[in-house]
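>>> the amino acid sequence is not available; the structure is as follows:
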């Protein structure tokens, strides 16, 4: 931890826009008002977007099911598992370091080549284009666990049935609601950045690339279409499905289950959930993140593994990032509940 972070925070508070919204009349228990467009009222473009979203969500999950029920122990190869691990790490860090801690919250300033590389890696996670991802996440912070939050498990109230329905909605259901987040309001800095606009436009091609790489790898290593398809299944679809559900679990489980050692805003129920910490590269320490969103480190207590913060530290030492917002001891102490 460094002592310079606290002194720099206020001066840099406008570097990355974090929209502030008026607190709506909400008691923390009632269901959110209905504010989405019913399915029959959607136009052709919106229905097409829904179909694409369904494919992005369902296909990796179907691939996971096929892998577990048909192929394990018969066709899986060690090289496929190793490639899946490498791509999981690269694309996962693209999301946590690039999309989240860097672009969304301004936890550090990356040199241009690294900024672009992280945005490309995050885009290959199949979680949406970089501009929309950042806009949606900033909106989540502006309205955390109250009306306006795009994915809160408290959307349907705090009764047993409402919480179960809300948990499912926060995990994946929110992707199927027509509830667009305006990028010009929540991510104007990215819209003004030609590099980020280019990466956002390239999102469909990057989705194809993240599947083509394991397909080509399987063909090169095995020399047959069977090997290529098995590599696509494990290092493509299964890897994407796992990262999807880890990311979505931060949206859902990390607002319902776990500890809350740090103070957050009214109605914000973000928690620390240690079982997710390693798989999510440190994003499971979600309570500290919501208490201090611009901090480059989320796991601040002893024993809290935060691989994303460790990689940011390496980037800093290599001179690839600067102005890293490392949490000071005083700042962490001041946020404890």
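All right, it came through fine. A quick note: this is a predicted structure, and the numbers were derived from the prediction, not measured. Residues are numbered from 1 along each chain as shown.
>>> for the rest of this, base every contact and every neighbour count on C-alpha atoms.
Noted.
>>> quick one: the strands in this protein?
In chain order, the chain shows strands spanning 109-110, 321-322, with DSSP state E as the criterion.
>>> okay, those, which one's buried deepest?
Among those, the stretch with the highest mean neighbour count (mean count of other Cα atoms under 10 Å) is strand 109-110, at a mean of 20.
>>> that one - contacts with which helices or strands?
Using 3 or more Cα pairs under 8 Å, 6 or more residues apart in numbering; DSSP states H and E as the contact criterion, the elements in contact with strand 109-110 are strand 321-322.
>>> what about residue 275, neighbour count?
The tally of other residues near residue 275 (other Cα atoms under 10 Å) stands at 11.
>>> residue 132 is in contact with residue 181, isn't it?
Yes: taking Cα atoms under 8 Å as the contact criterion, residue 132 and residue 181 are neighbours in contact, 7.4 Å apart.
>>> quick revisit: can you add distance to residue 93 and give the strands of the chain back as CSV?
Conversion of the strands of the chain to CSV gives the following (distance: least, Cα to Cα, whole Å):
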stretch, distance to residue 93
strand 109-110, 14
strand 321-322, 15
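>>> for residue 161, which of these is the nearest?
Nearest of the strands of the chain to residue 161, taken as Cα to Cα: strand 109-110 at 43.6 Å.
>>> the structure to be compared is supplied as follows:
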């Protein structure tokens, strides 16, 4: 990783963090209104689904097929989440699946941290949550892990223009705040703060929690050779990604929630179902109960 890329990633971690503390500690009930929270909620959902439905289930794992227009729409939405360019994100995540919790996994809390006691555990969790962004992000060979996207001119264009999409991710809530406040520059500033920086901070840490928490604590019921877990209380804010053990057992499944009550807490699967009903996606991968039973541990832990 170059120094410029490391500094950019560091800024992407620190600036939303500082904005979050400024917003919560200093500005709550002073310069936040319903317009700001509305922008935060709408953009959190849209950009979050851009990551979970777009970057993850559609582009990384090809859990369903769709048109180029739908692919590129979700690729743009995912880019607005400011978690890296689409080709970089997919490359890193495919590498994670190729080396899960072993040497080569870019963000495992276990690989390289075994036997370290409490100190090693904390180091592993920090690395999996945020430390890897400063050392490993973008390290996966794109030609190896995301050749299909590298060869797609539209995806290359979206990926190469990621920096402009970051600016757009901030400009949209600022413009929205300006419009909703009747042309107030204060409205633009608070829209930028809450709908932009605070939203990016929240979505970052929910996504990163899948890397850290969902490889450390939680429940398991399938026979897989990694440390992935299901964490129910993260399911809704992560749009179903926290059924992470299920996902590592059946990576191509469009549904990460496999039990009926888990599916109720997998909004991404619901969006895919709705798109399927509209004829916008097809060949959706779902796992039969029989296949699940084949992988289920005799004694669940």
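Structure's in. What do you need? This one's a predicted model, so the numbers in the text were calculated from it and none came from an experiment.
>>> quick revisit: wait, which of the strands of the first structure is closest to residue 66 of the first structure?
Proximity to residue 66 of the first structure, assessed across the strands of the first structure by Cα to Cα, is greatest for strand 109-110 (39.6 Å).
>>> that closest one against the second structure, how far on average?
Between strand 109-110 of the first structure and the corresponding residues of the second structure, superposition yields a mean separation of 1.0 Å, by mean Cα distance after the TM-score superposition for the first structure.
>>> what range does that strand cover in the second structure?
Alignment note (TM-score structural alignment): strand 109-110 of the first structure is matched to residues 65-66 of the second structure.
>>> hmm, who's touching the matching stretch?
The contact list for stretch 65-66 of the second structure, computed with Cα atoms under 8 Å, 6 or more residues apart in numbering, reads 58, 280-284.
>>> how about stretch 193-208 of the first structure?
Under the contact criterion Cα under 8 Å, 6+ apart, stretch 193-208 of the first structure has outside partners 116, 119-120, 123-126, 128-131, 190-191.
>>> which of these lies closest to residue 272 of the first structure?
Comparing every one of the contacts of stretch 193-208 of the first structure with residue 272 of the first structure (Cα to Cα), the shortest separation belongs to residue 125, at 23.4 Å.
>>> which position in the second structure aligns with the closest one?
Structural alignment places residue 125 of the first structure opposite residue 81 in the second structure (criterion: TM-score structural alignment).
>>> residues touching the closest residue to its match other than its chain neighbours, list them.
By the measure of Cα to Cα, 6 or more residues apart in numbering, the closest residue to residue 81 of the second structure outside its immediate chain neighbours is residue 47, 5.0 Å from it. Remark: with contacts taken as Cα under 8 Å, 6+ apart, residue 47 of the second structure is in contact with 77-81.
>>> for residue 182 of the first structure, list the residues it contacts.
Neighbouring residues of residue 182 of the first structure by Cα under 8 Å, 6+ apart: residue 135.
>>> what's the match for it in the second structure?
That one, residue 182 of the first structure, aligns with residue 141 by TM-score structural alignment.
>>> same check, this time on residue 67 of the first structure
Taking TM-score structural alignment as the criterion, the aligned counterpart of residue 67 of the first structure in the second structure is residue 23.
>>> my guess is that match meets residue 192, correct?
No: in terms of Cα under 8 Å, residue 23 of the second structure does not count as a neighbour of residue 192; the distance is 11.1 Å.
>>> more neighbours: which of these two?
Using other Cα under 10 Å as the criterion, residue 23 of the second structure and residue 192 rank with residue 192 on top: 26 against 20.
>>> identify the residue of the first structure aligned to that one.
Counting by TM-score structural alignment, the partner of residue 192 of the second structure is residue 232.
>>> surely that match touches residue 210?
No: between residue 232 of the first structure and residue 210 there is no contact, the gap being 9.4 Å when judged by Cα under 8 Å.
>>> could you report the neighbour count for the counterpart of residue 5 of the second structure in the first structure?
When the first structure is aligned by TM-score structural alignment, residue 5 of the second structure is paired with residue 49. The criterion is other Cα under 10 Å. On that basis, residue 49 of the first structure has 13 neighbouring residues.
>>> try the one 3 residues further on
Residues near residue 52 of the first structure, counting by other Cα under 10 Å, number 12.
>>> now the longest helix seen in the first structure: buried residues?
If you go by DSSP state H, the first structure has its longest helix at helix 44-66. The neighbour-count check on helix 44-66 of the first structure (16 or more other Cα atoms under 10 Å) flags 47, 50, 56-57, 60-61, 63-64 as buried.
>>> again, but for stretch 159-170 of the first structure
Those would be 162-170, for stretch 159-170 of the first structure by 16+ other Cα under 10 Å.
>>> ok, now stretch 324-333 of the first structure?
Neighbour-count burial for stretch 324-333 of the first structure [16+ other Cα under 10 Å]: 324-328, 332.
>>> in the second structure, what residues pair with it?
Residues 284-293 of the second structure are where stretch 324-333 of the first structure aligns, with TM-score structural alignment as the criterion.
>>> need the distance between the two termini of the matching stretch.
End-to-end distance for stretch 284-293 of the second structure, by Cα to Cα, to the nearest Å: 20 Å.
>>> can you list contacts of that stretch?
63-65, 250, 252-255, 258, 276.
>>> wait, residue 217 of the second structure touches residue 229, no?
Yes: contact status for residue 217 of the second structure versus residue 229: in contact at 6.4 Å, counting by Cα under 8 Å.
>>> tell me which residue of the second structure lines up with residue 296 of the first structure.
In the second structure, the residue paired with residue 296 of the first structure according to TM-score structural alignment is residue 254.
>>> how far away is its match from residue 28 of the second structure?
Distance from residue 254 of the second structure to residue 28 of the second structure, counting by Cα to Cα: 38 Å.
>>> can you tell me which residues contact residue 98 of the second structure?
Taking Cα under 8 Å, 6+ apart, we find residue 98 of the second structure in contact with residue 105.
>>> which residues in the stretch 1-150 of the second structure form helices?
Per DSSP state H, counting those that start in this stretch, the stretch 1-150 of the second structure has helices spanning 3-21, 34-49, 68-79, 86-98, 117-126, 132-135, 142-145, 147-150. These are given in chain order.
>>> now those in TSV, please, with extra columns for distance to residue 242 of the second structure.
Compiled in TSV, these are given as follows (distance: least, Cα to Cα, whole Å):
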stretch	distance to residue 242 of the second structure
helix 3-21	21
helix 34-49	13
helix 68-79	18
helix 86-98	15
helix 117-126	16
helix 132-135	19
helix 142-145	23
helix 147-150	26
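>>> I'm done for today, thanks for sticking with me.
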